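**Q** just to be clear, the model below is a prediction. Sequence and coordinates:
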Amino acid sequence: MDVDLFVEKHRDEWDRLRVLTRRSGRLSGAEADELITLYQRAATHLSIVRSAAPDPVLVDRLTMLVSQARAATTGTSAPGWRDAGMFFAQRFPAAVYRARHWWVPTAALFLLVSGVIAAWVANSPAVQSAIATPDSIAELTRPGGDFETYYSSEPAASFAAQVWTNNAYIAAASLVVGLLILPVVFILFVNAMNVGVAAGLMADAGRLDVFFGLITPHGLLELTAVFVAAGAGMRLGWTLIDPGPRPRARALAEEGRTVAGMALGLAVVLLISGVIEAFVTPSGMSTAARVGIGVAAELVFLVYVFVYGRRAALAGETGDIDARSAGDVAPVAA
């Protein structure tokens, strides 16, 4: 094949393709069709050159042109920072909002069970004696005792990392085993029992104010994240039982991807909670200031979910990845 003659014959097409590629965002319908046609021809030309006359300069030139034309015709992936911004601005809050019918009742039931256990422990010496010895309870509840010093037992940065890892593990476990539902109920009950026992012992010692002063700053946001994880996990499990109008495999795939995304978002929420627990809870600030920070953090999260998340959900956001990344699915009857 005569390379010079080949180039001379097709140069105008390549130049036109280059022009259309540069203007890809401002093309008319006819120009868009022309762009696709010239792109397909250029790809064929590249194949011919590679097989019949592999001239390095011409191959490189056509490879670059075809790559640019392909990007112009198929589009390019959004930058990573844009995907991250979309996730935290719309997908994550929408996913949490859509799961509210699961995690809000979960939160209410958890608090009810914790309150019942706390009242039972506080008013039953027999239960207290079954929990621990009088000396151990006194050591836990006294001023400067184990309950208070726990939050300052390690350097703040190290403590924050430890707390975050533990809470993230609990949230992830709730999301993952939610498919089975009952293990999540067990995890929640164990945590409700721990909170209730501690509250009951501190109440019996007349130090319930100290209990809430220490647990509220970080506990509001921390427990909310756990409730969301548990609720979303159980919602995923219920999808296996009742997928609705969608095929079961498709429903599980869509909800499973949403849950995986929620795990990432909740990890960030728990990181914030861990920082508060390590740096605010044991600090020398007044109780009102510490509790105020915890309440403010909780209110910000709730506004984030019930304002921004609701708005995104009403606009059609589900928390799943975009349709192009998820792939095509077969239509189903309504």
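**A** Sure thing, it's come through. Numbering: from 1, shown residues only.
**Q** rest of the way, CA atoms for contacts and neighbours
**A** Will do.
**Q** so how far is G274 from the nearest residue to A168 once chain neighbours are set aside?
**A** The shortest distance from A168 to any non-neighbouring residue, by Cα to Cα, 6 or more residues apart in numbering, is to A267 (5.8 Å). Using Cα to Cα, to the nearest Å, A267 is found at 10 Å from G274.
**Q** what's the first helix or strand after the helix or strand containing A84?
**A** Here A84, judged by DSSP states H and E, is contained in helix 80-86. Going down the chain from helix 80-86, the next helix or strand is helix 92-98, by DSSP H and E.
**Q** could you pull out the buried residues of that following helix?
**A** F92, P93, A94, A95, V96, Y97, R98 (16 or more other Cα atoms under 10 Å).
**Q** any idea which of the residues you listed is closest to S124?
**A** Among the buried residues of helix 92-98, V96 lies closest to S124 (Cα to Cα), at 39.0 Å.
**Q** how far away is V329 from A251?
**A** To A251, V329 is 11 Å away according to Cα to Cα.
**Q** what about those two, which has more around it?
**A** When V329 is set against A251 and neighbours are counted by other Cα atoms under 10 Å, the residue ahead is A251, at 18 against 8.
**Q** re the thing from before, okay, among the buried residues of helix 92-98, which ones form the most distant pair?
**A** Farthest pair in those, by Cα to Cα: F92 and R98, 9.9 Å.
**Q** about what we covered before: as CSV, the buried residues of helix 92-98 with distance to L65 would be great.
**A** Listed next are those as CSV, based on distance: Cα to Cα, whole Å:
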residue, distance to L65
F92, 39
P93, 41
A94, 41
A95, 41
V96, 45
Y97, 46
R98, 45
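**Q** one more to weigh against that first structure:
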Amino acid sequence: MDLDAYVAEHEGEWRRLEQLLGRRRLTGQESDELIALYQRAATHLSAVQSRAPDPALVGRLSRLVARARSAVTGSTAPSLVTFARFFTVGFPVAVYRAWPWWCGVATAFSAVAFGMIAWFGTHPALARQLAPDSVLKQLVEHEFADYYSENPSQDFAAQVWTNNALIAALCLFSGVLIFPVLIVLFENAVNVGEIGGVMVAYGRTDVFFGLITPHGLLELTAVFVAAGAGLRIGWSWIAPGRGRTRSQALAETSRAAVLIALGLVVVLAISGVIEAFVTPSGLPTWARISIGVAAFAGFLAYVVVLGGRAARAGETGDLAVGEREDLAPTV
């Protein structure tokens, strides 16, 4: 493509579109003209990006097309309706549709973690090879339980939320590469398995599960959902499916993953509050575990009921058609 010739040929149309966008009121004829010029500008942008991606021209046309799209489709301000729709439709259906992925992740993670717990728990001599006996006794008798109460609850909740949010974000946004997600999951499964195995080997099974269960059920589920959504992004690039290009499949699954990321912010905040205020509390073990199980069951019911209903209604967790990218017609 001769970029200078292309710009010279279409410069008049772009300037005319800018003029129309600068007006407060348009006649019916001018509105029709704006729509036609917007469609042409979107086609021009696609052509430039694919044939001669000059950064300055791409930036100019991208801004012009974005302004025109807003003028044509109208802009919507965030509202309570939008907020409610996100939590009753967008987030639950995105999680629901990704369930084979995060359930698969949960199964693999649990197999590794519980396998190591059982192995070390039934082979105390092997568990003692992980570290000196004095270090392990310090962990079993003090450090594991003290971890949940050594800092003020509100500070600990913020710390836990930040740490878990980083892990979830890493799983989500490195999912296109697949292997980083698998590494993060394996490292965390091994960590849980080793600590749990040591606690079991030293006869503190009740302490381990009594402290990790209240918050761990919801917290780990959130990480599993993030990892599953991330792996789904990576797989969409490998196997986009019939009727979709790789870029289209990647865009669709990535947009759904963004909804999941936003929703998990709240889920991880809830698990952080439980870990900071319930796990180290003086409540009986059965009461603390009951709170954790209730939060976990509530999340699953929320996803299955609302997400399932939205999926049956045809919702996908993707943006509305008018809010997606523009695609140039192809032959």
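**A** That came through fine. Remember, it's a predicted structure, so these values are computed and weren't measured experimentally.
**Q** quick check: TM-score for this pair?
**A** Once superposed, chain against chain, the TM-score is 0.76 (TM-score structural alignment, normalised by the length of structure 2); 268 aligned residues with a Cα RMSD of 2.3 Å.
**Q** quick revisit: quick one: the helix holding A84 of structure 1 to chain centroid distance?
**A** Distance of helix 80-86 of structure 1 from the chain centroid (Cα atoms, centre = their mean, to the nearest Å) equals 13 Å.
**Q** check contacts around the spatially most central residue of structure 2.
**A** With distances taken as Cα atoms, centre = their mean, A261 lies nearest the centre of structure 2, 3.0 Å away. When contacts are counted by Cα atoms under 8 Å, 6 or more residues apart in numbering, A261 of structure 2 touches A168, A169, L172, A226.
**Q** please apply the same query to I276 of structure 1.
**A** P217, H218, G294.
**Q** which position in structure 2 pairs with it?
**A** By TM-score structural alignment, I276 of structure 1 lines up with I274 in structure 2.
**Q** and what about its match, helix, strand or coil?
**A** At I274 of structure 2 the chain is in helix, as set by DSSP: H, G, I helix; E, B strand; the rest coil.
**Q** and the gap between it and T43 of structure 2?
**A** Distance, I274 of structure 2 to T43 of structure 2, by Cα to Cα: 52 Å.
**Q** P78 of structure 2 too?
**A** 30 Å.
**Q** swap in P329 of structure 2?
**A** Using Cα to Cα, we find P329 of structure 2 at a distance of 8 Å from T43 of structure 2.
**Q** of these two, who's got more company?
**A** Neighbours per residue, other Cα under 10 Å: of P329 of structure 2 and T43, the larger number sits with T43, 17 against 7.
**Q** in which helix or strand does that one reside?
**A** Using DSSP H and E, T43 of structure 2 sits in helix 28-51.
**Q** any buried residues in that helix, and which?
**A** 31, 33-35, 37-46, 48.
**Q** what residues does that helix touch?
**A** Under the criterion Cα under 8 Å, 6+ apart, residues 1, 13-14, 17, 20-21, 54, 58, 61-62, 64-65, 68-69, 72, 326-329 lie in contact with helix 28-51 of structure 2.
**Q** centre of the chain to it, how far?
**A** Computed by Cα atoms, centre = their mean, the chain-centroid distance of helix 28-51 of structure 2 equals 34 Å.
**Q** what lies in contact with the next helix or strand after that helix?
**A** Sequence order places helix 55-73 as the next helix or strand after helix 28-51 of structure 2, per DSSP H and E. Helix 55-73 of structure 2 has contacts (Cα under 8 Å, 6+ apart) with L17, E18, L21, L34, I35, Y38, A41, A42, L45, V48, Q49, G322.
**Q** between the residues you listed, which is closest to Y6 of structure 2?
**A** Looking across the contacts of helix 55-73 of structure 2 and measuring by Cα to Cα, the closest to Y6 of structure 2 is V48, at 9.0 Å.
**Q** in structure 2, what stretch matches the helix ranked longest in structure 1?
**A** The longest helix of structure 1 (DSSP state H) is helix 208-241. Helix 208-241 of structure 1 lines up with residues 205-238 of structure 2 when matched by TM-score structural alignment.
**Q** quick one: average offset of the matching stretch versus structure 1, please.
**A** Compared with structure 1 after fitting, stretch 205-238 of structure 2 deviates on average by 0.5 Å (mean Cα distance after the TM-score superposition for structure 1).
**Q** what about the helices in the stretch 101-250 of structure 2?
**A** For the stretch 101-250 of structure 2, helices defined by DSSP state H, counting those that start in this stretch occupy the ranges 124-127, 133-138, 144-146, 153-173, 179-201, 205-238, 246-273.
**Q** W14 of structure 1 pairs with which position in structure 2?
**A** Aligned partner of W14 of structure 1 by TM-score structural alignment: none.
**Q** tell me the contacts of W14 of structure 1?
**A** L38, A42, L65.
**Q** if you set the cut-off to 7 Å instead, what comes out?
**A** By Cα atoms under 7 Å, 6 or more residues apart in numbering, no residues touch W14 of structure 1.
**Q** so how far is L35 of structure 1 from it?
**A** Distance of W14 of structure 1 to L35 of structure 1, given as Cα to Cα: 11 Å.
**Q** what of T239 of structure 1?
**A** Per Cα to Cα, T239 of structure 1 is found 45 Å from L35 of structure 1.
**Q** P79 of structure 1 too?
**A** 24 Å.
**Q** quick one: which of those two has more around it?
**A** A count of neighbours by other Cα under 10 Å puts L35 above the other of P79 of structure 1 and L35, at 24 against 8.
**Q** ok, now which ones touch that one?
**A** Neighbouring residues of L35 of structure 1 by Cα under 7 Å, 6+ apart: L17, L20.
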